[in-house]
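Novice: Kindly generate the corresponding structure for this input.
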Amino acid sequence: MEYVIGVDLGTSAVKCLLLDRAGNVVKEAERSFSVMRPAPGYSEQDPDDWVRGTVQALKELSTVEGDVKGISFSGQMHGLVLLDGKGDVARPAILWNDTRTTNQCRFIEETAGLHELLRVVKNRPLEGFTLPKLLWVKENEPQLFEHASVFMLPKDYVRYRLTGEIATDPSDAAGTLLLESRTGEWSKNLLDLFGIPVALCPPILPSDEKAGNLNAETAEETGLIEGTPVFTGGADNACGAIGAGILTPGDTMCSIGTSGVIVSYEEDADVDYEGALHHFHHAVPGGYYAMGVTLSAGHSLSWFRDTFAAGESFDHLLQEAATVPPGANGLLFTPYLSGERTPHADALIRGSFIGMDASQTRGDFVKAVMEGITFSLKESVEILRSKEKTIDTIVSIGGGAKSDAWLQLQADIFGAEVVSLVTEQGPGLGAGILAATGSGWFSSIEEAAETFIRYGKRYSPGAEAAAAYEKVYTIYKQVYPNTRLINEQLYPFRKGGNDA
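Specialist: You can find the predicted model right below:
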């Protein structure tokens, strides 16, 4: 038997999938990581923990008899890994959810100009991106920055350790705020403007191109064959989109995990969302994707469960909400527990329950949370539609795709047919598709996806529910502008805020 391996390097764990030629998951292995938070707003990991976890998981997969023809990667975006002159890690990786770089973001915007940034890199400077992290290190750890030899994204460091070769791909490079959208190359103007040597930037290779071969050390540690081709891979959202079949114009995906994203395929490098949505290179050669983000999607529901229904299952809570009508009996929830990204790039805003009264039950609150998460994601869908994109079908993955009731709710709120997947493996499957394509099993990523992806049940909008949700959605959109100032005034009283 012949196999490929898709490695999905997440924030909390690395998951490796062993896939056969039909796209079946023959075996999977996972290893968890911890996150270091040495100061408020800081979020770091030891990159060598990623390597150890990946090697252990690959060793577990190698027990299956057969030949592994290729390995590829999906990885958490934006994280900064710096290597010193010896090729060793210079400091802990600064992760995508680290928020220490607000001052650097303002500096970037003031120095380069927001209009120019949106023209060149298609994105606003946000704390999550890599460029602000580089500038933070340059300002706060100048000796370390001066002696750094190269920066990497997380998956690229793991691949480097497995192969000895340094590279990144367009989809991860796009998340640095340094990649010219039109050319797909590092922006010399931005590098010069911020004093970043071009030599610090890794070479950029296509996501399905071979970036190296498995070295002898890794082969011995994992039980895999030395020289096994290792392909470049892509950013987690790009690989998740491949794993959901988001490969042609108009294809759109909703993913509800801890955060929530709406991803839609783009073929135009010049489409202008004026910074309202992210615009990144896809892992599909020549493709792009637009992305909106809800920071606390599934996290809102898990927060509610942990706070008000500790020990109870999500299934039980969703059953309580199943019979609640649209509008949750007059209750609204905004999922701004950690601030918001789309369409309100606001770090200070916080969530609200609006319309509480003594007649409402816990099921009403659960339904309001589900609706609020989906309303927030609908705002991204509406931005896409405002550019005359036809969004009539949405592939749903993540925790929100594990409930028939929530899938139907998505269809009703989005006003689109919602499609589930038979077997959902997300970014790991996308990485496997890149490995299968790079290994020559298929002539294109699209052809590989036809074999590897299997669609499940479809959910159509109900006319009565959809009409009701349009009315509630109109009310929902009024909550942010009417609570923004209140939340700013409450900020000093929060844990971790300034003294009241």
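
Novice: okay, CA-based contacts and neighbour counts for the rest of this
Specialist: Noted.

Novice: quick one: contacts for residue 157?
Specialist: The contact partners of residue 157, by Cα atoms under 8 Å, 6 or more residues apart in numbering, come to 47, 81, 166.

Novice: Let me have these in TSV, extended by secondary structure.
Specialist: Listed next are those as TSV, based on DSSP: H, G, I helix; E, B strand; the rest coil:
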residue	secondary structure
47	helix
81	strand
166	coil
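
Novice: quick one: which of the residues you listed is most hemmed in?
Specialist: Of all the contacts of residue 157, the highest neighbour tally under other Cα atoms under 10 Å goes to residue 81, namely 26 neighbours.

Novice: Show me what counts as buried in stretch 379-399.
Specialist: 379-381, 383-384, 389, 391, 393-399 (16 or more other Cα atoms under 10 Å).

Novice: Alongside the first, I'd like the structure of this one:
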Amino acid sequence: MKEYVLTVDVGTTNLKCIIFDKNGKQIAKETLPNVTEYPKPLFAEQNPEQWIFNLKKITDKLSTLYPQEMESLTCVALTGQMHGPVLINVDSLQVLYPCMIWSDIRAVEEVKVLKDKFGEAYFLNKMGNLPQEAFTLPKMLWLKNHEPFLFKRAIKLVFPKDYLAYVLCGDVSTDYSDASGSLLYDIYKKNWDKDLLKELGFRLDILPDVVDSSCIVGAVSREAAGEFHLPSGLPVIKGAGDLAATALSTGAGVEENVSLCVGTAGQLLFCSDKIRKEVLGKLYVFLHCIPDKYFYLGTVPTGGSALGWFLSSFWGGDPDLFWQKVGEIKKINTDRGLVFYPFLMGTGTPYFNYQAKAAFLGLQVNHKMEDVVLAILEGIAFALKDSLEEALTTFRKVERVILSGGLARLNIWPKIVSNVFNLPTYLVPYVDTASVGACLLGMEAMGLSRETLFKAEDFEGCQFLPEERYAEYYLRLYSFYKSKMVSVLS
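Specialist: Okay, the predicted model is just below:
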């Protein structure tokens, strides 16, 4: 019986493949790193051909270790990092330029041009978001200004997960979530803003078709089947951007939930059935992978990567020992007087100041590694609470936090979150939330059960409640953090 789903996640840090059974249970997982190059200040690039190399190696290993499951796949479902343009020549099958991933912020001047030429209201009233360097449109404009020869070819714009679909089955399309993350797509009318593109001097045929996230976009070609050890004719499911897939799998759409996912970056996710204009320009808004739904995003660009930065910059020993020591922290020390602003790559929401710098306040000679680590984790939570405070001015009352991402594996992190937010916090029973979301979309496409959707009872035994002592401590510390924000942002 064909009862397995293979998910492929083109993440910022890794390319990840997981085999799920028909009940959503993980059977196998393999990952390989996606190396990011930083050739100049503000640049952050990945080579899409490396994603393909990683996929070949992983599927080769899976076919060796799990031959029966790989032969019994019902579909392959995709997800991946958002915003980064992949420009392909559909005649020669070549990738024309490295993918400028979301953290690439070189397009500073292009953002200024967009704001000056069209005005901020234009983008808020069509795309729901203000121009930011992370979005696709400023990156495309930078390429047009600095690499104009690219646009003289038979070129198509797709996104990371879409490029894999193109390689697997020849499909050139994207889904609504990735389209809405481009700053090129009118989220009200649900179509590409061709007038904007024309005004900027782009060819209109560069744009891909937009389809539902659960759409079957093709079948694995005979050539791809041989390269990737997949059954020829295997259905390929379009899937969604990783944030939309995470929102689906963590119950962000359930009434009174907020999903908090901290991996490389930190993200706060809400869902709604309408566009709430009161928070436009304060939170990001995108089209969901669920039809006729939207999801709102609060973010800090350096989430768990802030710990990675500390490790690489100041830890001289074995990295595994570092993570072991961090994992052993179980108590919140309230006598430190140390605050961290995690703006190593700017602030994200609600300030949208990507030129802001990180800072420690109160650092003294008596502080130990554990004190600094706690301050970093607290700073991440405070930065995300800034976005929650904005959301609470418009959204219904939030009653619980659903916690996921790499930091969720640390013993101390759920305790910090529950007390900073002063809300019950539930730990999802799986780590790879975007992959689970892709699996659910694959199941829907193939008519399988979606029993792994969020249910409150799934989180029994994974609940963390605020403690009055720590909640009051963090209320005072957060107030201090806010009082010094102006000096950090200036």
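
Novice: picking that back up, quick one: which of the contacts of residue 157 of structure 1 is nearest residue 343 of structure 1?
Specialist: residue 81 (29.2 Å; Cα to Cα).

Novice: Residue 367 of structure 1 and residue 324 touch, don't they?
Specialist: Yes. Using Cα atoms under 8 Å, residue 367 of structure 1 is in contact with residue 324, at 6.8 Å.

Novice: any idea where the strands of the stretch 151-300 of structure 1 begin and end?
Specialist: Here the stretch 151-300 of structure 1 has its strands, by DSSP state E, counting those that start in this stretch, at 210-213, 229-231, 234-235, 252-256, 260-266, 278-281, 288-294.

Novice: so residue 24 of structure 2 makes contact with residue 451?
Specialist: Yes. Taking contacts as Cα under 8 Å, residue 24 of structure 2 lies within contact range of residue 451: 7.4 Å.

Novice: Of these two, give the one with the bigger neighbour count.
Specialist: Using other Cα under 10 Å as the criterion, residue 24 of structure 2 and residue 451 rank with residue 24 on top: 19 against 12.

Novice: The spatially closest residue to that one that is not a sequence neighbour: what secondary structure?
Specialist: Residue nearest to residue 24 of structure 2 in three dimensions, not counting chain neighbours: residue 452, with 5.9 Å by Cα to Cα, 6 or more residues apart in numbering. Recorded secondary structure, residue 452 of structure 2: coil (three-state DSSP).

Novice: Determine the number of other residues adjacent to residue 452 of structure 2.
Specialist: For residue 452 of structure 2, using other Cα under 10 Å, the count is 16.

Novice: how near is it to residue 248 of structure 2?
Specialist: 11 Å (Cα to Cα, to the nearest Å).

Novice: that older thread, now, the most widely separated pair of the buried residues of stretch 379-399 of structure 1?
Specialist: Across those (Cα to Cα), the longest gap, 26.2 Å, separates 389 and 399.

Novice: Next up, the contacts around the residue mapped onto residue 82 of structure 2 from structure 1.
Specialist: Matched to structure 1 by TM-score structural alignment, residue 82 of structure 2 sits across from residue 77. Residues counted as contacts of residue 77 of structure 1 (Cα under 8 Å, 6+ apart) are 96, 153-154, 172, 175, 235-236.

Novice: ok, so of the residues you listed, who is nearest residue 130 of structure 1?
Specialist: Distances from residue 130 of structure 1 to the contacts of residue 77 of structure 1, taken by Cα to Cα, are shortest for residue 175, at 7.0 Å.

Novice: Please name the nearest non-neighbouring residue to the counterpart of the closest one in structure 2.
Specialist: By TM-score structural alignment, residue 175 of structure 1 lines up with residue 181 in structure 2. Nearest non-adjacent residue to residue 181 of structure 2, counting by Cα to Cα, 6+ apart: residue 83, 5.8 Å away.
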